[in-house]
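In: pasting the structure only:
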């Protein structure tokens, strides 16, 4: 029986340390010897050594099980990640440069068949990866690709840019040449096969509205663009407040009273609108429930009070002292409206609409008829942030005398006056004055001071939000949120047409004010006209619409040239096919709100027929 003492343990520990030191020295010596041998070896010796190593590695990997292979790959990744985390920026740059050099040498030496098989394998791998990725991953990848392409193009020299553009032109030429070599059956416009079930085609099956925007949670179809709802996170607006009772119940369409209200919702809105709606309205026929207008849309407002002996109109109705007389006047505006519904809405707007309360307070502060009420187009309440989009408060209303200077877009209302004021489309109260049922609290609408947001930092950018982006955000369907605008049926149709006219007006204004940026002086047709006429004094100030403006002459000319190009490449078309949306499609009925039919939601039927 042996008995170990403390001295024996110390002796054994010292022996282990000596053995480890000897082993470490041996490893260091082996590494140094290996370095010297590799430095002295000839290129042929190096190639044979690396080839033998590759063969040995292949045999080892062929013999290992799947579990061992997975463990080995995981260990390699861990080792590589640790090594890369510890390297300095200079080492990282050297490594990346060496990788690029090695890759370039390998690609320069490969045969055309090897290059083709490598690219084909890469494409297949990319296809599989993209099929498996989630919608959010796809959007992140596309955004990263765009940023990478922007940086790369910003850093390239003029020579590199010319080389890239020349390569793109050559690639397009090859692609078009390959298309022209397709067989005649491929070039036919349409070849119908009665055996095929075309309802199962990918072109028809657009799927459900399951695509969710990662920024604003808007629901979209798979084929819809990423930024159509919120410009990829750059537009952030607060929700419109839910309407109080009884308006909330009226918009549901579940009760008999609410159904009668929704069937005449435009008439009820006209009973309470504060501005007149000016446009040439086309009466829809009995088969098409569509709101159509011709020409320009404009809203006008009169004075707060009528002259003696005249009837109250629009905004003036809110200043009738007797509520019963006010109710009688409102019921006389539109026929077939129910007095009980009008009475309930009248009470709601007097109690909850900030614009009505603002005007009532302001009129009491006007000492004479020569004073005016001025509502600034872009003013922000004192101490408040512009992105809160508050409804106007009495602090924002100025009571001024005649002769004061105003901005062109300000709303200037007289106490008594025979003139009508046109409300600017970009005034923040434009929507609430015309659509009190939608904006029951008088909330602000679109105006120029709404800024885009940086989605990464959640801070305001210098760029302003356009009317198109604003109303695209407002009209989207979002998960777990109620959009009360979509419940307004015929009034929703009028609102969409009105706001689209506003968007087009803003586009035209931008084109008119930015002719130099659009380089309109370079347009060949205008230059030829000036040269041929010879008299430039008769030209006047022209506004040239670019081809990007839908419906402009240059836009139509561009489409005509595209059509000619298609005919030249594919031959004359065999059939001209139009496609009509079926309102009974399941994908339409699934998106309708309670009590709605397809005629109430042109936003869905337009998308469905466009996608199909």
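Out: Nice, I can see it. What you are looking at is a predicted structure, and each value in this text was computed from that prediction instead of being measured.
In: From here on, just use CA atoms for contacts and neighbour counts.
Out: Fine.
In: Just say helix, strand or coil for the residue nearest to residue 349 when sequence neighbours are not counted.
Out: Among residues not flanking residue 349 along the chain, residue 440 sits closest, at 6.7 Å (CA to CA, 6 or more residues apart in numbering). The three-state label given to residue 440 by DSSP: H, G, I helix; E, B strand; the rest coil is coil.
In: Measure how buried residue 440 is and give me the count.
Out: The local packing of residue 440 (other CA atoms under 10 Å) involves 23 other residues.
In: Next: residue 8.
Out: Residue 8 has 11 neighbours, counted by other CA under 10 Å.
In: wait, is it part of a helix?
Out: Yes: the assignment for residue 8 is a helix, going by three-state DSSP.
In: distance of it from residue 19?
Out: Using CA to CA, to the nearest Å, one obtains 17 Å as the distance from residue 8 to residue 19.
In: distance of the residue nearest to residue 349 from residue 262?
Out: Counting by CA to CA - residue 440 and residue 262 are separated by 16 Å.
In: same thing with residue 471?
Out: Residue 471 is 23 Å from residue 262, by CA to CA.
In: The two: who's more crowded?
Out: Taking other CA under 10 Å, residue 471 and residue 262 do not tie; residue 262 has more neighbours (21 against 18).
In: also this one, for the comparison:
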């Protein structure tokens, strides 16, 4: 009887164990299925998010394309580099031929970092610029002496130069960063430009730049000091006299004014008068050549509407738009940086000859 009773018990226990194992297996399977389902849903959501982001990027790209007529490669560069800082390092690598300073990455392709070569300054030594003449003695003292007046001049040399420049500086200033509380930043769009205006202002109170060289020296000095009260009066007067005596373009502007005034006396309206300063030593010598500057400029009278050479400077007697001076013009630097070009020197221009080396190691002109 005991044997018969224990047999059903064992069967019941075995069935119970099978049901328990089955229940545990079902639970494990359900968890695995749930994990797989979650992973599948996450993949679907990530795919949807990536597609949505890609669609938004494409729409933004199309919007930029419609708003700006710039090449596709520049558009992609804007998206890829908009938050990346591009640092060229210091501009302290000198050309072995002329000493001009460059960024190292400006070197030509086939030169190394240890022996960099540059082609944008002197064409590998093919162009040799003559050194500037020593400045007049009084100006040289201002550059070199250690007394109080000379130190003050060097500390404010940019302001002194601007006060005596023939041309103004034209820039498109970016005003977006000037309204904050951060340190002052001077940021511009596009390039720096040098402008030349008419010889006579609308009012004597508004005379500036080249116009002041037409005025009586005492009046011109008073106007300059009125706008630069922090500068030394004696230094301002000395610089004015140095430039009137030595600068190449003072007699040119003086004679341009005399020619225009003479034509104006013949009944021509002031606003219809202009001259072209044509810088070419081979130009016909019979046309108002300056007796002391005929290697620099030929003055051609007119009304400003005549065809002009690409680099001619048009000077009007009164009124008219500002004249943009091309950066390749030989007067581009001397008219603005007057303290460095105090003698009859010209700046860089496209007619400079290459300098070649012959078989004996001597320089010859191309």
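Out: Nice, thanks for sending it over. Computed from a predicted structure; not experimentally measured.
In: For the two chains, what TM-score is obtained?
Out: TM-score of the superposed chains, computed with TM-score structural alignment, normalised by the length of the second structure, equals 0.57; 242 aligned residues with a CA RMSD of 3.7 Å.
In: all strands for the stretch 51-200 of the first structure, in order.
Out: Under the criterion DSSP state E, counting those that start in this stretch, the stretch 51-200 of the first structure contains no strands.
In: where do the helices sit along it?
Out: Taking DSSP state H, counting those that start in this stretch as the test, the helices found in the stretch 51-200 of the first structure are 66-86, 89-109, 112-132, 135-155, 158-180, 184-187.
In: Of all those helices, which one comes closest to residue 219 of the first structure?
Out: Nearest to residue 219 of the first structure among these is helix 135-155 (12.2 Å), distances taken as CA to CA.
In: which part of the second structure lines up with the closest one?
Out: On the second structure, no counterpart of helix 135-155 of the first structure exists by TM-score structural alignment.
In: now stretch 150-169 of the first structure, how far from the centre of its chain.
Out: Relative to its parent chain, stretch 150-169 of the first structure has a centroid offset of 29 Å by CA atoms, centre = their mean, to the nearest Å.
In: Repeat that for stretch 197-208 of the second structure.
Out: With CA atoms, centre = their mean as the basis, stretch 197-208 of the second structure stands 28 Å off its chain's centre.
In: Pull up the distance across it, start to finish.
Out: End-to-end distance (CA to CA), stretch 197-208 of the second structure: 9 Å.
In: ok, now stretch 330-341 of the second structure?
Out: 12 Å.
In: Would you pull up how far it lies from the middle of the chain?
Out: The answer for stretch 330-341 of the second structure is 18 Å, by CA atoms, centre = their mean.
In: Provide the aligned range in the first structure for that stretch.
Out: Against the first structure, stretch 330-341 of the second structure falls on residues 428-439 (TM-score structural alignment).
In: can you list contacts of that stretch?
Out: Applying CA atoms under 8 Å, 6 or more residues apart in numbering, the external contacts of stretch 428-439 of the first structure come out as 269, 272-277, 299, 377-378, 423-424, 440, 442-447, 484-485, 488, 495.
In: mind redoing it with 7 Å?
Out: 269, 272-275, 377-378, 423, 442-447, 485 (CA atoms under 7 Å, 6 or more residues apart in numbering).
In: Buried residues, the host helix or strand of residue 21 of the first structure. List them.
Out: Assessed by DSSP states H and E, residue 21 of the first structure sits inside helix 6-40. Residues of helix 6-40 of the first structure classed as buried by neighbour count (16 or more other CA atoms under 10 Å): none.
In: The second structure: matching residues for that helix?
Out: Going by TM-score structural alignment: helix 6-40 of the first structure matches no residues.
In: repeat for stretch 297-304 of the first structure
Out: Following TM-score structural alignment, the aligned partner range for stretch 297-304 of the first structure in the second structure is 192-199.
In: so how far is that stretch off the chain centroid?
Out: 17 Å.
In: How about stretch 24-39 of the first structure?
Out: Distance of stretch 24-39 of the first structure from its chain centroid, counting by CA atoms, centre = their mean, is 61 Å.
In: Thank you, goodbye.
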